[in-house]
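Undergrad: Here's my sequence, what's the structure:
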Amino acid sequence: MSEEFLDELHKISHDDDWRYKLLMQGVKQTLATRKSESAFKRYLRRKSKHITAVWK
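TA: Sure, this is the predicted structure:
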């Protein structure tokens, strides 16, 4: 999610119903952008980023 979106979400009170609707809209937008990515980019994002330790 973009920084602007998260800033707007932080400004809204936790008791406000719009907060949850806005959050769901942001999640749907994020999933749509990930779905439109190429298969190679999805693979790179899924790939493990672990650094193996050197054996001693």
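Undergrad: contacts and neighbour counts: CA atoms only from here.
TA: Noted.
Undergrad: before we move on, which element is residue 29 in?
TA: helix 17-36 (DSSP states H and E).
Undergrad: Residues in contact with the helix or strand that that helix is followed by: which ones?
TA: The helix or strand immediately downstream of helix 17-36 is helix 39-46, counting by DSSP H and E. Contact with helix 39-46 is made by residue 34, as judged by CA atoms under 8 Å, 6 or more residues apart in numbering.
Undergrad: quick one more, to check against the first:
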Amino acid sequence: MRNNCVSPTVLTESTAYQPYFPGFTPVRAAEVARAYLRAMANPVTGRLLKLHKTDG
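TA: Just a heads-up that it's a prediction; the model follows:
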């Protein structure tokens, strides 16, 4: 069994939720999907794949 976690902040497409994540730059859903694919396609386990952007 493998255990990985994908942890995005708020999605670019979820504009209604963005006020609840002040100070975070939204992440596109396509990038979150790629992270899930990476978590499933690699043999690593026990990883937290953080998805966050910074301005800059």
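Undergrad: Next, the TM-score between them, please.
TA: Superposed pair, TM-score by TM-score structural alignment, normalised by the length of structure 1: 0.33. Supporting alignment: 25 aligned residues with a CA RMSD of 2.7 Å.
Undergrad: name the helices or strands packed onto the helix holding residue 29 of structure 1?
TA: Counting contacts by 3 or more CA pairs under 8 Å, 6 or more residues apart in numbering; DSSP states H and E, helix 17-36 of structure 1 is packed against helix 3-11.
Undergrad: which other helices and strands contact the helix it packs on?
TA: The contact analysis (3+ CA pairs under 8 Å, 6+ apart) places helix 3-11 of structure 1 against helix 17-36.
Undergrad: buried ones in the helix it packs on?
TA: Of all the residues in helix 17-36 of structure 1, those buried under the rule 16 or more other CA atoms under 10 Å are 19, 22, 26.
Undergrad: how about TSV for these, with distance to residue 7 of structure 1 added?
TA: Compiled in TSV, the buried residues of helix 17-36 of structure 1 are given as follows (distance: CA to CA, whole Å):
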residue	distance to residue 7 of structure 1
19	12
22	12
26	12
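Undergrad: Let me know the closest of these to residue 35 of structure 1.
TA: residue 26 (14.2 Å; CA to CA).
Undergrad: Could you measure from the closest one over to residue 8 of structure 1?
TA: Counting by CA to CA, to the nearest Å, the separation of residue 26 of structure 1 from residue 8 of structure 1 is 11 Å.
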